[in-house]
Each structure stands twice: as structure tokens, then as C-alpha cells.
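In: sequence and predicted structure are below.
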Amino acid sequence: MPVEGGSSSGSASAARHPKQKRKAHSLSIRRTNSTEERPPGILRGDMLEGQDSKLPLGLRNNLLDLFGQIEREFENLYIENLELRREIDSLNERLTGDGQAIEGGDPSKGALKAKASHSTSQLSQKLKTTYKASTSKIVSSFKATTGSRALCQLLKEYIGHRDGIWDLSVTRTQPVVLGTASADHSALLWSIETGKCLLRYAGHAGSVNSIKFHPTEQMALTASGDQTAHIWRYMVQLPAPQPPPDVSAPCDDDQDSSDREEGEVDGDGPSEVPTVRVATATLKSHQGVVIAADWLVGGRQVVTASWDRAANLYEVETSELVHTLTGHDQELTHCCTHPTQRLVVTSSRDTTFRLWDFRDPSIHSVNVFQGHTDTVTSAVFTVGDNVVSGSDDRTVKVWDLKNMRSPIATIRTDSAVNRISVSANQRIIALPHDNRQVRLFDMSGVRLARLPRSNRMVRRGRKRY
């Protein structure tokens, strides 16, 4: 609805006079008329009060530019609002005059009222469109002037799976390889530098839902829809790095690798690499899909999470079941272990995640956290003392292990969040969304970048068994 001139000027006046009591180091911004030119000798930093501010001068100037743009946009809105108000008043006067003239029974009375009503509707729609367009300009101005976001570009594609990829992991020891778990019932190991497939594991009879590498040995742990988790050994030899292609040379093949048909692989694809079909150990105590598995610190025990609403703790050497962790009311969605302590976090469709403590060998304790309103799709530890949880309620929350009563940061998204990941060294959170977006945030919830979206359509509803 249009804003009355009096109320607008009142609010503008209130904005011009901030509270008198401020701390000496606080940042206050003087309002300047956008139509007046600044004196040539005055710098932007002089427009900000509080010269002892700890903000860098460049940041202060950037803030001044942003608020100047906002002020100009709202001034334009105010002027347009007054003009639209005058048009509405004029239309109301015409409508009143037409109504008086046709009291005598003019047969065109209905048509006039209908025309006036249609004009009012058009004007109201014009007002809404104007507000929406102006607001979009303000938001765009923020995006254009924010220079802190990183630019990401595609460096390498790993093409070889014939169905969706559920999980990936990187080895912690030499040789450093990438592992991927897929709905095509296989796990593949890749050379990160060349993108060449080095080995395939084909021991599962169902979808491979997760893959994790042993902290010190060449062993991998995979969880599957066949209700088992497998531990298997691998031996790979990294290929020699290839020189970068000559971009100046003409290329006969213009087909982009991202546009290939699903299932199309290169000549050195998985069909021509070594295949491991027998597991070193098979963990089979679950009665449902095993959705995730991870190594505890030291690599002597593993934990698995299942749709049977339980998580199991196993001895690696004997494959013996040590503990069954029960308490979740619905299917588990993920499990993760702390990198340096005997801690496990499990997440579930019951909107909770649980922290299990195995630091005391004689007993284990559990804490339940209800920080979300929908399925908790994953919860992971960071290198520090933090837990990051993501949910279908379109939020991601960062928690401090020393005080888990409330999150220290909340990231709100426009789509449900899938299995999240946190980098080990830079403490960057990667959020894959249902809308094919992958966004990067820091631990305080500040957005850093968005990865380029693939041209491929994501096929939803793939089964994990």
C-alpha cells in the first residue's frame, strides 16, 4: 500500500537522529543528501564519525557507499510513492464524480464502475511491481559491491560411475587418492591430479552409500544397501602427471564432458582398471540399509549407522560387534567420528542428533540434541571442538562441543541440505542442496562462494539399497 507522506517523513526524521548515547568506538553514519556534491577536500572516511573505529578505512568507505546507495533507492521509492498516491487520489475523485453523474439511472453506470475498478487494480499492481523492482535493485547493489566471495571454477571431472554418487572421501596417507561411493553398487578410487580411475571395488550387492579411508593404512570402509559394511585393502600406483593441454591447438571434439550421456566413460574407464571383489572383513549385524560408516580415531574400531534405527560399534581385527547404540526413534541418516577423540555423532530422521562418548572404555554416555525441526541429514565434527549439523528444515547450525545448549552460528538456506562436509585445514563448510547448488561458508556462517552448477539434471529418488 502507498505510504503516507507524513509517516514517511517521520520515519526519515527518526532515522536522521540516532540515539545520543553511543560508545566512543561505535560506528555512526551521517546522513547526506544524495543530490548534494561532497566538498572536494573531504574524504569518504571523514563522513563517518568515531575516528577511533577499528574498522579498516576501505571497509568503512565500502559501508558508506552501500548506505548511500540504499538512501538513493529509498528516495526514489519515496518520490514514486508520492506520485502514485496522487494518481490514486485523482482516480478516486474521478470515480466519485462519475458516481454522482450517473445517479439518474444512466445505463452505463455498471460499465463505468467496472472500468474504474479495473484501473484501480492496474494501479495497485503497478505499485507492487515498483516496490519489488526497487527492492531487487537494492539487493543487487549489495551483491555487486561485496568483494569477499571467492571465485570457483571447475578443474577436473571424474567420469566413470553409471549411477548417482552418494559420498566421496580422500585418503589421509600416501598415495593420496579420491574415493567415490555410488548407487551403481561400486566404489572407485581415482587419481586426483589426472582424473584417471585406478581401482574398482565391486564386493557389495547393493548401493554403496559411503566410503571412508583408514587413518594410517591402505584400507577402505564402505557401507551399503545390502545391510553390510565392508573393510577392504587396496594397492594403487599413481600415474605420472600429464602436461597441460595446448589450448591454442585446434580441437575437433567440441563436446563438453559435462554434456555426455550418463554411463559414457573414457577409454581408460573403470572397465579397464583392477577390480577388488572380496572384502577383508564383512560387518553384518544390521537389519536394514547401512547408510554410513566411519573409523574411530586410531583405526581399530568402526561405527556404522543404519535404517534399522541403530548404530553399531565393531572391532576391526575380529569383526566383533562391541556396542549397539540405540535410542533414535526413526532411521539414521549419517554417522561421523571425531578426528582426535573417541566421540561419535549420529543423525536421524527423528529431527535429532546424538553425541556418543567412548573416551572411557568402561562406559559410554550419550547426549541428545534437538536443534532442528525436520530430518537431520548429517552431523559432522570439525578439527576443532565444533559440530556442524544440516537438516531438511533448510538450516545448518554450528555447535561448540564445550557448550551445546545453543548454536554459535546458523546458516539459513533456500533448499534442503544434504550430506555436508567440512575441510580439515581451512574450516570451510560445503553445503550440497537439493536444488543442485553447492555453497561454501565459513564457521561463523558467512557465505564465501558458490560452486558452478552442473548442466546435468539431477535424478532424484535414487534408491540406497
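Out: Alright, I've got the coordinates. Just so you know, these numbers come straight off a predicted model, no measurement behind them. Numbers count the residues shown, from 1 in each chain.

In: switch to C-alpha atoms for all contacts and neighbour counts from now on
Out: OK.

In: relative to the whole chain's centre, how far out is the helix or strand harbouring Ala430?
Out: Using DSSP states H and E, the secondary-structure element containing Ala430 is strand 428-432. The chain centroid and the centroid of strand 428-432 are separated by 6 Å under C-alpha atoms, centre = their mean, to the nearest Å.

In: elements contacting the helix or strand that comes right after that strand?
Out: Following strand 428-432 in sequence order, the next helix or strand is strand 438-442 (DSSP H and E). Packing contacts for strand 438-442, counted by 3 or more C-alpha pairs under 8 Å, 6 or more residues apart in numbering; DSSP states H and E, involve strand 428-432, strand 447-450.

In: first-to-last residue distance for stretch 295-305?
Out: Stretch 295-305 stretches 12 Å from its first residue to its last (C-alpha to C-alpha, to the nearest Å).

In: wait, Thr292 sits on Val302?
Out: In this structure residue 292 is Ala, not Thr. No - when contacts are counted by C-alpha atoms under 8 Å, Ala292 is not listed as touching Val302 (10.7 Å).

In: then this one, side by side with the first:
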Amino acid sequence: WQPEVAGIPTRVSFEGHSMIGKLSKSPMLGQLLHFSFFWLLTSSSIFFFCINSSGDSTARIWTIPHGHCGSSVQNGPPNSVILKHFKGRTNEKSKDVTTLDWNGEGTLLATGSYDGHARIWSRDGELKSTLSKHKGPIFSLKWNKKGDCLLSGSVDKTAIVWDVRTGECKQQFEFHSAPALDVDWRNNVSFATCSTDNMIYVCKIGETRPVKAFAGHQGEVNAIKWDPTGSLLASCSDDMTAKLWSLKYDKYVYDFKEHQKEIYTIRWSPTGPGTNNPNQQLVLASASFDSTVKLWDVDIGRPLCSFDGHRLPVYAIAFSPNGEYLASGSVDQCMHIWSVKEGRIVKTYSGGGGIFEVCWNREGDKIAACFSNNTVCVVDFRM
């Protein structure tokens, strides 16, 4: 996302592509169509999305043109930079993009692929380096805040910290007994990993053994996230629970058991200590295949409320920058915007496919949603 962008045209038509999907109850600001899809969105100083699944082996950086809601596009469709993960004219499915992350400054983009390579790109699409050591697909990729290290987690059961300046492996961590599904930095030198082996490890650069090993989940651990201060680690699992962990204890601090099916993802609110909204309460959100999103009071370990508006599994959730709203996307083809304070839906957007990722811009007045029909939509949100 570009912070200065004030609006996006109502409808954008792409040469050689037909428009797919339609959003209701709100002006559609833009639709970006790609031939195949991987469901992932991220935000930076420009709008980026990667859609890939059926052998496209590319990622794209889109620069959204200026325009006001309801206006037409004078200069054609958004400009895009194609990041090809293959050479020649034939796409290589083994290079399909699986994950991505911008550095903190929004100047470098890292992508992870099914071929086990991580790649670092400039904003104009130049391949800066290829990081090769994993022996299986990379499922998670994160920059540290300082921007000098990149962390990757792979099906090969290992996590690797890369020296971004040299492109060399700084250290490989081989603690898991099964594929690593997610990784998350605690600070510039320590991080956590989770796996299908039900385990969570907290690691530190330079240490040959885990700082902490967290055992407690009875199913695959799908996602982990440190809170804004780096003092609490949240995790969610196929065992239908979300848990909170602290380095002070060997066992989980809280065990959240309200969901009835697998929990796919979790998100911390951008509120409380360590955020731009320090006077508001810190909460944790969890999204589940039971069609619900739940908010948790992490101070006392109790549920705050349950958002029950979806009819099918919920794959994506994202808090607005001020923490007042939560967007949720589901296989039911709906994206709901919830008032966190009131616990109710304030807006609903309907599309032509299941939604697998949602993302707010930095101003909190636009939301991008990634649909299963190869479409990414940017919609206007103003209360």
C-alpha cells in the first residue's frame, strides 16, 4: 500500500482478462486478476499480492493508481511487476510461490517457493539474491525488525536464519521432527517455530539448543504470533485450542477451548503496550473451521465474544490499524467487518469465491480480499 493513495477507481478492466466476481454493499475499488492463485496478501509502502496455485510460479507487485471512489480509470489498469520464479517460457510448478514478506522499510520483498529456495527482490522486480539450503518447500518466511536477517521454515523440518547482506545461511535449526509450519520473530535475535509435530520451540541466534520447548498441543500447530511486547506467544492448533505461552513458564499460561473445530490462524490486536494505541486493551483473535471468530481477554484468560456471522470455515482475519474493527474472510464468500467494541457486523462484502486472506491499508480506510476465483478486490471502508 502507498500511504498517500486516497482512492481507487470503481472498476478496472484488464487487457486479455475478464472481470470475475462482484462486491456488494460497497463500491468495488479494484479487481486484480491472475491466472492461478495462492491466497496471500501483505501490506507495505505499496500494495502487493501473490496469487499462485496451478503452476504459475510468479508473484506480482501492484501499484494501485490514484483516483476517487466512484470515478473511472484514465490511465488504464494498475501497474504490476511480475516476479518470475522460473527461467524461459515454461512455468515450473516446483517453483510455485508459497509465502512472502516485506522488510520493515518496504524496499525488499522475500518470497519462499515449493522448490525450497527463498528469494529476495527489489520493489522494481530485480532478483537480488537466491537463498538455497532447504531441502523441501518453504511454508513461512519473516524478516526481523532490523532487516538484516530473514527467517524461513520448511517442510524439511528445519528453520534457517539468513544473513541478508551476504545471502548466506547464518544458522540452521534442526529441532522439529516434522514439517515447520510457521515462524515468528520475538526480537532481532530470537524467534519461535511451530510444526506438525505438535511442538513449539523458541530459538536464539548463536544457541545450539532451544531456549524453550513448549509441549501442550495435541494436534498440528498451525500458527504462532508474539504479542507486541514479545512477552507472550500465542499459538493455534488442529486440536481446536489456542494457547498463550510465556518464557517464564514451561507450561502454557492460558488454554482457550471454546472452538469446536480446528483453528487456522490467530492475530493480536494493534492495541495495548508496545503499539500505537497503548491505552486500549490488548486482545487475541482466533479464526476456526467451525465458522466462528473469537476474541480473548489475555489478561484473565477468558473469551470476550464470539463472532458467529459466517456459515463456513474462516481462513483470514485482520485488525484495522486502530484496533476498532476486525475483518474476517470465509469460504462462504463473505468478508465481514466487525466492531470489536460492540461485537457486531458493521459491513459485509460478498464476492464470487471463498476468501483466503484479508488485509487493511495503513490508513484503515481500504481492505483487500483474496478470492478463490483468482480475484483480488480492494474495497472502500468508511463508517
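Out: Yes, it's here. Since the model is a prediction, treat every value here as computed from it, not as a measurement.

In: who has more neighbours, Ala292 and Val302 of structure 1?
Out: It is Ala292, of Ala292 of structure 1 and Val302, that has more neighbours when counted by other C-alpha atoms under 10 Å, with 29 against 25.

In: need the helices and strands packed on strand 438-442 of structure 1 in JSON lines (columns: mean neighbour count).
Out: Shown next, in JSON lines, are these (neighbours: other C-alpha atoms under 10 Å):
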{"stretch": "strand 428-432", "mean neighbour count": "21"}
{"stretch": "strand 447-450", "mean neighbour count": "17"}
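
In: dump those strands to TSV, plus distance to Lys115 of structure 1.
Out: Below are these laid out as TSV (distance: least, C-alpha to C-alpha, whole Å):
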stretch	distance to Lys115 of structure 1
strand 428-432	51
strand 447-450	49
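
In: in the stretch 201-350 of structure 1, which spans are strands?
Out: Per DSSP state E, counting those that start in this stretch, the stretch 201-350 of structure 1 carries strands over the ranges 208-213, 219-224, 229-233, 275-276, 281-283, 290-295, 301-306, 311-315, 321-325, 332-337, 343-348.

In: mind giving me the packing neighbours of the second one?
Out: For strand 219-224 of structure 1, the elements it packs on are strand 208-213, strand 229-233, strand 290-295, judged by 3+ C-alpha pairs under 8 Å, 6+ apart.

In: so where in structure 2 does the shortest one end up aligned?
Out: With TM-score structural alignment applied, strand 229-233 of structure 1 matches the range 200-204 in structure 2.

In: look at the residue sitting furthest away from the middle of structure 2 and give its secondary structure.
Out: Here structure 2 reaches farthest from its C-alpha mean at Gln74, the gap being 32.1 Å by C-alpha atoms, centre = their mean. Gln74 of structure 2 falls in the coil class when you classify it by DSSP: H, G, I helix; E, B strand; the rest coil.

In: next up, the contacts around the closest residue to Gln227 of structure 1 other than its chain neighbours.
Out: By the measure of C-alpha to C-alpha, 6 or more residues apart in numbering, the closest residue to Gln227 of structure 1 outside its immediate chain neighbours is Val289, 4.7 Å from it. Counting by C-alpha atoms under 8 Å, 6 or more residues apart in numbering, Val289 of structure 1 makes contact with Ser224, Gly225, Asp226, Gln227, Thr228, Ser306, Trp307, Asp308, Arg464, Tyr465.

In: give me the neighbour count for the first one.
Out: To tie it back to what came earlier, the one meant is Ser224 of structure 1. Ser224 of structure 1 has 30 nearby residues by other C-alpha under 10 Å.

In: can you report how many residues lie near the closest residue to it other than its chain neighbours?
Out: Distance criterion C-alpha to C-alpha, 6+ apart; nearest residue to Ser224 of structure 1, sequence neighbours excluded, is Val208 at 4.4 Å. Per other C-alpha under 10 Å, the neighbour tally for Val208 of structure 1 reads 33.

In: go on, Gln153 of structure 1?
Out: Neighbouring residues of Gln153 of structure 1 were enumerated by other C-alpha under 10 Å; the total is 9.

In: quick one: the strands in the stretch 51-200 of structure 2?
Out: Counting by DSSP E, counting those that start in this stretch, one finds strands in the stretch 51-200 of structure 2 at the ranges 58-63, 79-84, 97-102, 108-113, 117-122, 127-132, 138-143, 149-154, 159-163, 168-173, 180-185, 190-195, 199-204.

In: most tightly surrounded among the ones you listed?
Out: Ranked by mean neighbour count under mean count of other C-alpha atoms under 10 Å, the strands of the stretch 51-200 of structure 2 are led by strand 149-154, which reaches a mean of 27.

In: give me the residues contacting it.
Out: Surrounding strand 149-154 of structure 2, the residues in contact under the criterion C-alpha under 8 Å, 6+ apart are 116, 118, 134, 136-144, 159-164, 179-183, 188, 193.

In: residues contacting the counterpart of Ile266 of structure 2 in structure 1?
Out: If you follow Ile266 of structure 2 across to structure 1 using TM-score structural alignment, you land on Cys335. With contact taken as C-alpha under 8 Å, 6+ apart, Cys335 of structure 1 is in contact with 292-294, 303-305, 344-347, 378-380.

In: what's the burial count for the closest residue to Cys335 of structure 1 other than its chain neighbours?
Out: Computed as C-alpha to C-alpha, 6+ apart, the closest residue to Cys335 of structure 1 that is not its neighbour in sequence is Thr346, at 4.4 Å. The number of residues packed near Thr346 of structure 1 is 29, by other C-alpha under 10 Å.

In: Thr346 of structure 1: what's it in contact with?
Out: Residues near Thr346 of structure 1 by C-alpha under 8 Å, 6+ apart: Ala305, Ala311, Leu332, Thr333, His334, Cys335, Cys336, Phe353, Arg354, Leu355, Ser378, Ala379.

In: wait, what's in contact with the residue nearest to Tyr252 of structure 2 when sequence neighbours are not counted?
Out: Computed as C-alpha to C-alpha, 6+ apart, the closest residue to Tyr252 of structure 2 that is not its neighbour in sequence is Trp245, at 4.6 Å. Trp245 of structure 2 makes contacts with Phe214, Leu232, Leu233, Ala234, Lys251, Tyr252, Val253, Tyr254, as judged by C-alpha under 8 Å, 6+ apart.

In: buried ones among the residues you listed?
Out: By the neighbour-count criterion of 16 or more other C-alpha atoms under 10 Å, those include these buried positions: Phe214, Leu232, Leu233, Ala234, Tyr252, Val253, Tyr254.

In: which one of those residues is nearest to Val358 of structure 2?
Out: Among those, Ala234 lies closest to Val358 of structure 2 (C-alpha to C-alpha), at 20.0 Å.
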